[in-house]
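Trainee: Okay, predicted coordinates and the sequence, questions at the end:
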Amino acid sequence: MPEKLPFEFLLSPEFTRDPHSACAALREKGPVHPVDFPPGMDGFLVVDHEHGRPALNDPRLAKSISWAPEPFRGRFSAGNPVLAHNMLDSDPPDHTRLRRLVSRAFTPRRIESLRPRIQQIADDLVDGMAAKGEADLLDDFAFPLPITVICELLGVPAEDRDTFRDWSGTLIGPSLDEEGIRYRQEVNLAIRAYFTGIIAQRRAAPRDDLISALVVARDDDELLDDQELLATLTLLLVAGHETTVNLIGNGMLTLLTDPGRLKLLLDRPKLLPSAVEEFLRHDGPVARATFRFATEDLKIAGVHIPKGGVVHIFLGAANRDPKIFDAPDTFDAARADNRHLAFGHGIHFCLGAPLARLEAQIAFGTLLSRLPGIELACPPGEIEWNWGGSLIRGLRALPVRF
């Protein structure tokens, strides 16, 4: 078995700046590596496509925290109780029922109907930026676009979006110190109170929004219970914007650091759909998949995974596997047969993928067509990445001028 990597490996500045090189070096040594993450437990990183893709849909790798050993199970459950019993962290048959109920209120037809409104939001945001000649693309565009869309889809006030941003960052970020743990508890209580009130309002007076649809969604006369509703709404709010924010930010950085890439999309806007897929592959917003727990002793690529072991499938590493992708470190807007894993694979494939793709195509198309001469407003080396062990890979800011 390869040597166990220390917990600090995933938190280091070097890994934060360039996880792709670090994962490539690991992949050359083998596809699976033990790591002390979470601290004191048997953790394993899967860094190739051949083993990562089937692992995402392996029934022996459960999502439910009930399969994790103590004391991690207790810490994890206490960390974000508002997310308990959400469909992302559940297994069949619970996952099957929850996903079926949510998907009925989250149909492709409903998503496509949002196209004009998403375009209007994007245009309004650019209108607000254009006169200034400079902007932080994250704060001024990449964040407000998807958070406004998911707020309107759910039926919650978009004016609360800064609060939602804080909640979201707290839920998906690490809480490694006592202060962080306390604040996460406060955020969980705030989210519970917020959505509990809205659920009660929709039961009394339904509206034409996703919350109302979820309140009445049935599966063989079985409704989502209050905790499932709370967890589903929290998950949709967080996942419904957080990944798209960083898809837009990471993708624009990819374009702005290479004039040739930018010119190609300006000259050939019909490449936007395939370019979005390549943004997802090349430097996607989800660095690694959520925890999976071994329900029995098993092996991945010959490496023994004990029952209760925590498996981390590094999507970013799998998406740059040279056995699957030609010139994997090269951004190719016209790449064909792009079998990336940015949205996962199998029963947990991202339910919001059509919305993310639609938002991204509109976002990139609007920015490129309406902000001529857009360029970075600082040296590329000054761009900072968020990481700290989070699932999400994204920028702290993206200053531009145009």
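Mentor: Received, thanks. Numbering: from 1, shown residues only.
Trainee: Going by C-alpha atoms from here, please, whenever you check contacts or count neighbours.
Mentor: Fine.
Trainee: those helices in the stretch 201-350 of the chain, which residues are they?
Mentor: For the stretch 201-350 of the chain, the helices defined by DSSP state H, counting those that start in this stretch occupy 210-216, 226-256, 259-267, 272-283, 315-318.
Trainee: which one of the ones you listed is the most hemmed in?
Mentor: Among these, helix 315-318 has the highest mean neighbour count (mean count of other Cα atoms under 10 Å), at a mean of 29.
Trainee: In addition, the following structure is provided for comparison:
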Amino acid sequence: MTEGILRQILDYSSRADPYPLYEELRKTPVFHDGTGPYVLSTYHEIKGLLHDPRISSDSRNLTAVAGDPLSEAGEDEGEGVLPPSFLKLDPPDHDRLRRMTNRPFGPPHSPRRVEQMRGELGGIVKGLIDAIAKEGDPSRIDLVEEFSYPFPVTVICRLLGIPPEDEARFHVWADTLAASLDPDPGADPAVRAEKTKGARMELGMYLAGLIEERRKNPTGDMLSELATAQGPDGTMTTMEVLSTAALLLIAGHETTVNLITNGMLTLLRHPQHLARLRAEPDLGVPIVEELLRYEPPVQLLPQRSTLSDIEVAGVTIPKGSSLWLILASGNRDPKRFENPDRFDPDRQDVQHLGLGSGIHSCFGAPLARLEAALALSELARRLENPRLLEDPPPYRQNAVLRGPRHLPIAVDGIRD
């Protein structure tokens, strides 16, 4: 049954290597047997639906489906506190908010904001590696705890314009909200829910105060521009700025943590490519693109819904159906990629689904790509003889945002 294979995908025992399950799914491009959601696992069918206006990302269009084992595919970035971000809206509301968010972030209005952060990002990377060398045990490193986890949230603080003296508080809220996406199975869910709600409230109140301050005294950071910009779509309300800032924090942080960690894990399993990256730092760019195909940080998009009947691969999916789009399976589809289970940074035409596609493609993709390329290149350069201490490493519980919870590695030293 559909429910059975979906539960296998969600089961923690499959977390280290879900790809055999995806291979089995691809034998039936539209997988459904009368219960649960329709599951799409092949590249062309997934990409077609990501561009299809008859597919809704708005949870208000989703009806309860018997046999769907995932009632919450990662919590809303502000559920119960903030309105949904544009990630979980359909046009025209989605389009309006995404355009307004993009004005201070990327082309055509702010074409160089991400590139202008390159030097600052490099400084953050250097500082984190320096801290490992000076303050920790440089012979044994947990890459997640000491590097790939703190790096993205520091970047988001700088992007939004969080005052340096408040960054530590921001890190605590980010840690709590991230934990809600990756629950400890032994923890009390009521306690976790209360702690998460408290963090959301504190973060919301802090950001609301900062937004009002930026409206009075803009400082040129992204939060100032979101709060004050007046374009053809008007001005964001305070609640819309809050939900957008929360989206940047949670979605941007979790995706980049997994991208960097999965990337280093893959390179340690393929030492010839790690050696190449050490000698050729610019190789970081194609390596990141192949990583987004080979080990994407977002494995699947669950709980999409159909706004009308849709025919896919000869199967009619009725209006109101729930969909799961298995992006990581599409990225390994042999009908689209030659030798798809091989990690190949020299691969040509890597039009992967690792950052989605269509109107909901990853908004922060340019920043995530730059962060990962800089991080992996500098780690390759500075870590002497890095090697895995545990393979597979312990993974996070979350099957949607898949990545190691810890990545213990041994090194002989850290270069200057």
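Mentor: That came in fine, so what should we check first? Being a predicted model, the structure only gives us computed values, none of them experimental.
Trainee: about what we covered before: now distance to residue 130 of structure 1 too, for the helices of the stretch 201-350 of structure 1, in CSV please.
Mentor: Below are the helices of the stretch 201-350 of structure 1 laid out as CSV (distance: least, Cα to Cα, whole Å):
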stretch, distance to residue 130 of structure 1
helix 210-216, 33
helix 226-256, 17
helix 259-267, 18
helix 272-283, 22
helix 315-318, 33
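Trainee: For residue 359 of structure 1, find the nearest of those.
Mentor: Proximity to residue 359 of structure 1 (Cα to Cα) singles out helix 226-256 among these, at 7.6 Å.
Trainee: Tell me which of the helices of the stretch 201-350 of structure 1 sits nearest to residue 11 of structure 1.
Mentor: Each of the helices of the stretch 201-350 of structure 1 has some distance to residue 11 of structure 1 by Cα to Cα; the shortest is helix 315-318, at 15.9 Å.
Trainee: in structure 2, what residues pair with that closest one?
Mentor: Counting by TM-score structural alignment, helix 315-318 of structure 1 lines up with residues 327-330 of structure 2.
Trainee: for the matching stretch, the distance to its chain's centre please.
Mentor: With Cα atoms, centre = their mean, to the nearest Å as the basis, stretch 327-330 of structure 2 stands 15 Å off its chain's centre.
Trainee: List of residues touching that stretch?
Mentor: Stretch 327-330 of structure 2 is contacted by residues 19, 22-23, 26, 41-44, 46, 293-296, 298-301, 353-354, 356 when judged by Cα atoms under 8 Å, 6 or more residues apart in numbering.
Trainee: Nearest approach to residue 328 of structure 1 belongs to which of the helices of the stretch 201-350 of structure 1?
Mentor: Closest among the helices of the stretch 201-350 of structure 1, using Cα to Cα: helix 272-283, at 7.6 Å.
Trainee: any chance you could map the strands in the stretch 301-416 of structure 2?
Mentor: 301-306, 310-312, 315-317, 322-325, 383-384, 387-388, 408-410, 413-414 (DSSP state E, counting those that start in this stretch).
Trainee: In TSV: these, plus distance to residue 375 of structure 2 and mean neighbour count.
Mentor: Below are the strands of the stretch 301-416 of structure 2 laid out as TSV (distance: least, Cα to Cα, whole Å; neighbours: other Cα atoms under 10 Å):
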stretch	distance to residue 375 of structure 2	mean neighbour count
strand 301-306	26	23
strand 310-312	40	15
strand 315-317	42	14
strand 322-325	29	24
strand 383-384	12	18
strand 387-388	17	18
strand 408-410	16	20
strand 413-414	15	18
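Trainee: This completes my enquiry, with thanks.
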